[in-house]
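> predicted structure and sequence below. I'll ask about it afterward.
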Amino acid sequence: MPKNKTHSGAKKRFRVTGSGKIMHERRNKRHLLEHKPTKRKRRLSKDVVLSSSEEKTVKRLLGK
């Protein structure tokens, strides 16, 4: 039986922690940063846990 391939788009966007949670970067941190407050940009820099409704889909794409 052939191996399952990891979805290459998903592996660039998500990472799995040691406890099995899926982390991702927040949106709105790529461009047009000049007019956004520093406080908002700092908050957007941190990774967050993926919502539970999307967790099953992303785990399948990552081959977990």
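Sure thing, it's come through. Keep in mind that what you see is a predicted model, and the values were worked out from it rather than measured.

> C-alpha from now on. contacts and neighbour counts both.
OK.

> wait, Thr6 touches Lys64, no?
No - contact between Thr6 and Lys64 fails when scored by CA atoms under 8 Å: they sit 9.2 Å apart.

> and here's the other structure:
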Amino acid sequence: MPKLKSKSGAKKRFRLTGTGKVVMNQAGMRHMLRRRSKSMKRKARGTTIMGAADSRIIKRNFLPYA
């Protein structure tokens, strides 16, 4: 059985915590920032933990050995 390759884009965008959760950057901070509220921009800073359903896809299909 051949080895599975990790998706290059996923390697750059996601990483796993020690307990196996997927960490990702918050969305919505690229452009059109003047129309977003200050509180939304504050909440969108930094990283967040991905939801369970999406992280299952990332771990199974995109980062099989991480």
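Arrived safely, thanks for sending. Only a predicted model underlies this, so the values are computations on that prediction, with no experimental measurement involved.

> before we move on, the earlier item: who has more neighbours, Thr6 and Lys64 of the first structure?
Shown here are Thr6 of the first structure and Lys64; by other CA atoms under 10 Å, Thr6 has more neighbours (14 against 10).

> so who does the residue nearest to the spatial centre of the first structure touch?
Central residue check for the first structure by CA atoms, centre = their mean: the C-alpha nearest the mean position is that of His24, 2.0 Å away. With contact taken as CA atoms under 8 Å, 6 or more residues apart in numbering, His24 of the first structure is in contact with 13-15, 47-50.

> what does Leu61 of the first structure give?
6-7, 10.

> want to try TSV for those residues, with distance to Glu54 of the first structure and secondary structure as columns?
Shown next, in TSV, are the contacts of Leu61 of the first structure (distance: CA to CA, whole Å; DSSP: H, G, I helix; E, B strand; the rest coil):
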residue	distance to Glu54 of the first structure	secondary structure
Thr6	17	coil
His7	15	coil
Ala10	12	helix
